[in-house]
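**Q** Just need the structure, nothing else, for what follows:
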Amino acid sequence: MRPNIKNIAVLTSGGDAPGMNACIRAVVRTGIYNGINMFGVLQGYQGLITNNIIPMDARSVSNIIHMGGTILKTARCLEFKTDEGMALAYENLKAHNIDALVVIGGDGTFTGARRFAQKHGVHVIGVPGTIDNDLYGSDFTLGYDTAMNTVIEAIDKIRDTADAHDRLFFVEVMGRDSGCIALRSAVACGAEAVLLPEKETSIDDLVKQLGAGAVTKKTSSIVIVSEGHKQGGAYDIAKHVKEKFDHYDTKVTILGHLQRGGSPSSFDRILASRLGYAAVNELLKGSSEMMVGLRGNEIALTSLDEALTEHNFKLESDLLEMTHVLSI
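**A** Prediction:
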């Protein structure tokens, strides 16, 4: 049965990602277009517990589609993991007569949303917002394309100075559990090597690969390191490589939170708008405990259970092979 939904709230939780504001805009305006009263929850699940909930109208989301970050703010909330915290959050929702939630975030956000829905019967739809692109059920997550563009621009500039000084640069990118950013940026930037959480690469293997390039008179090299690689971060790996391979002057750059910020790309703005629009429409149809995602340029639904349990999907085998073939 289609639920009698009259009031919907939207929140952002976990790490911020470019495109979150564009999604908030789409959620709010789609709800208002359908005669729904819209609310925003400030500071994610923390805002549910502290009752930091505000009404939103169409003008509340004017001129934000191009902005990075999130106007609703975000925070990690340990209290929401407790039964008492969830109960308080539910009471605050009831006080505002809120019938349903749109939650924008990653796996931690969806874990909380799923438990909240199952424990208190709240209608919930998730929108995948994470630069890591590591949620099952969507080919792309909000912020991933923008983060990739940021990484590629930075590495292109690093390549210029690496060439000028015959240097070996280790560039660390985000991705504690997922190598999506590292792998694709390696192909896009012509990196000589890439180290991924999903793939075992020893220091000896890396040294051998760099040595082959030196033999063919490569004057500089770029190694992209995903922050979750088992051998450690870029500084640790650079130190070990330097001990065995001193052909180049070795430098390290950690891009860090630079990857999270900035104006969202056109792709992320459109994706955010499509997913926000779909999230509200799915709630009005009666869907709950589902994630809206993009598969083959079509909007598709995935249960939160499946999105979370199938978390680690395989990286593209052709891209993995290309990092070796095209770096000779």
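**Q** From now on I want contacts and neighbour counts done on CA atoms only, so please keep to that.
**A** OK.
**Q** Show me the contact partners of stretch 35-45.
**A** With contact meaning CA atoms under 8 Å, 6 or more residues apart in numbering, stretch 35-45 is reached by 5-14, 28, 31-32, 47-48, 52-57, 72-77, 80, 89.
**Q** Would you mind writing the ChimeraX command to select the buried ones in those?
**A** Remark: buried members of the contacts of stretch 35-45, expressed as a ChimeraX selection using 16 or more other CA atoms under 10 Å:
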select :5,6,7,8,9,10,11,12,13,14,28,31,32,47,48,53,56,57,72,73,74,75,77,80,89
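**Q** Another sequence for comparison is provided below:
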Amino acid sequence: MKKIGVLTSGGDSPGMNAAIRAVVRKAIYHGVEVYGVKYGFAGLISNDIDKLEIGDVGDIIHRGGTKLYTARCEEFKTPEGRQVAVDNLNALGIEGLVVIGGDGSFQGAEKLTEIGYPTIGVPGTIDNDIPGTDYTIGFDTALNTVINAIDKIRDTATSHERTYVIEVMGRNAGDLALWSGLADGAETILIPEEDHNMEDIISRLKRGHERGKKHSIIIVAEGVGSGPEFGQKIKDATELETRVTVLGHIQRGGSPTGYDRVLASRLAANAVELLLDGEQGRMVGISNNKVVHRNISEALAEKHVVDSDMYKLSQELSI
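**A** I've put the predicted structure just below:
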């Protein structure tokens, strides 16, 4: 290959810029031109594609968000839209594409592969919900953002002797809630992958209050339900002073952690290697700290799971 493209799609995640940088510099190192596609798959259809040089990705490794921007694109979901995208790539002589994003982005990459266009997926999402990799780009940064917020909330929860319900992101995955809840000693963690008993939650809160516990922290993954609704249920059942915080999109922003910068660099560079080796329809990932790759279609066919042992531990430690 002499020319490849790179795009970011779906929800942004800290570390995407580090991944873009790695794609560009790894490709140029091997004498390959790189073209950046703005606004994800929408940019493929609108032909918003520009050549990237080494200097274009300087001073971005530490920045959150994505230099190439991101957007949803309904037109790309149609065969006609995808054909326009491929025609635009072919017209520029771009022979392969690196797609950085979550499962929706991977579905788009899979569709391009099905019509014969070489594509490699790089998992970038704070949800950590892509099978085939231990971690996705952005998860570690978002996790630390959540932990930092909970630490601050705990200070005021203690001062006022309140129960706090904190809703975190993650879509249909509970990793952010589970990891942050365990790291911050939450009394209860509600995640989509595990059933919960509201009566048991209320009972535990009452027992804690009776033995003199000054505050309680409850983490709710957005895939379980609304934090404000859970907060109202708890307040009605316990009569404890209860407050709710929905952390929202603050979890997506910020400078990526060292781990996410390194992870993004390793995965994105390997994606370029796969394209140059003639691979397509593959995704890169990390497993036991080793870079691995597998078919995107296999990953999309699997269901995301959380570490059940970690969930059990969180319950044992929150007695």
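**Q** one step back: mind listing which of the contacts of stretch 35-45 of structure 1 are in strands?
**A** Counting by DSSP state E, the part of the contacts of stretch 35-45 of structure 1 found in strands is 7-12, 53-56.
**Q** Greatest separation within the residues you listed: which pair is it?
**A** Maximum pairwise distance among those (CA to CA): 17.4 Å, between Asn7 and Thr12.
**Q** which residues touch the equivalent of Lys152 of structure 2 over in structure 1?
**A** Residue pairing (TM-score structural alignment): Lys152 of structure 2 is matched to Lys157 of structure 1. Lys157 of structure 1 sits next to no residue when contact means CA under 8 Å, 6+ apart.
**Q** before we move on, what about Leu97 of structure 2?
**A** Contacts for Leu97 of structure 2 (CA under 8 Å, 6+ apart) come out as 4-7, 118-120, 275.
**Q** Distance across stretch 162-178 of structure 2, terminal residue to terminal residue?
**A** Distance across stretch 162-178 of structure 2, first residue to last, is 22 Å (CA to CA, to the nearest Å).
**Q** residue range for it in structure 1?
**A** Mapped onto structure 1 using TM-score structural alignment, stretch 162-178 of structure 2 spans residues 167-183.
**Q** Just the buried residues of that stretch, please?
**A** Burial within stretch 167-183 of structure 1, assessed by neighbour count using 16+ other CA under 10 Å, is assigned to 167-175, 177-183.
**Q** Please flag which of those residues sit within helices.
**A** Counting by DSSP state H, those place 180-183 in helices.
**Q** For the stretch 151-300 of structure 1, which segments count as strands?
**A** Assigned by DSSP state E, counting those that start in this stretch, the stretch 151-300 of structure 1 shows strands spanning 167-173, 193-195, 221-226, 249-254, 290-295, 298-303.
**Q** Can I get those in CSV including distance to Ala147 of structure 1?
**A** Formatted as CSV, the strands of the stretch 151-300 of structure 1 follow (distance: least, CA to CA, whole Å):
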stretch, distance to Ala147 of structure 1
strand 167-173, 10
strand 193-195, 17
strand 221-226, 14
strand 249-254, 14
strand 290-295, 18
strand 298-303, 22
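**Q** Ok, which of these comes nearest Gly262 of structure 1?
**A** Closest of those to Gly262 of structure 1 is strand 167-173, at 15.9 Å (criterion: CA to CA).
**Q** To what extent does that closest one diverge from structure 2 after superposition?
**A** Compared with structure 2 after fitting, strand 167-173 of structure 1 has a mean deviation of 0.3 Å; criterion: mean CA distance after the TM-score superposition for structure 1.
**Q** which residues does the residue most central in space within structure 1 contact?
**A** Structure 1 has Thr130 as the residue nearest its centroid, 1.5 Å off, counting by CA atoms, centre = their mean. Shown in contact with Thr130 of structure 1 (CA under 8 Å, 6+ apart): 15-17, 105-106, 141-144.
**Q** what about it, distance to Lys119 of structure 1?
**A** Remark: distance between Thr130 of structure 1 and Lys119 of structure 1 (CA to CA) = 25 Å.
**Q** about what we covered before: among the buried residues of stretch 167-183 of structure 1, which two are most distant?
**A** Farthest pair in the buried residues of stretch 167-183 of structure 1 (CA to CA) is Arg167 and Asp177. Separation: 28.6 Å.
**Q** how far away is the aligned partner of Pro118 of structure 2 in structure 1 from Thr111 of structure 1?
**A** Alignment note: Pro118 of structure 2 maps to His123 in structure 1; criterion TM-score structural alignment. Plainly put, His123 of structure 1 is 14 Å away from Thr111 of structure 1 if you go by CA to CA.
**Q** and what of Val127 of structure 1?
**A** Note on Val127 of structure 1: its distance to Thr111 of structure 1, by CA to CA, is 13 Å.
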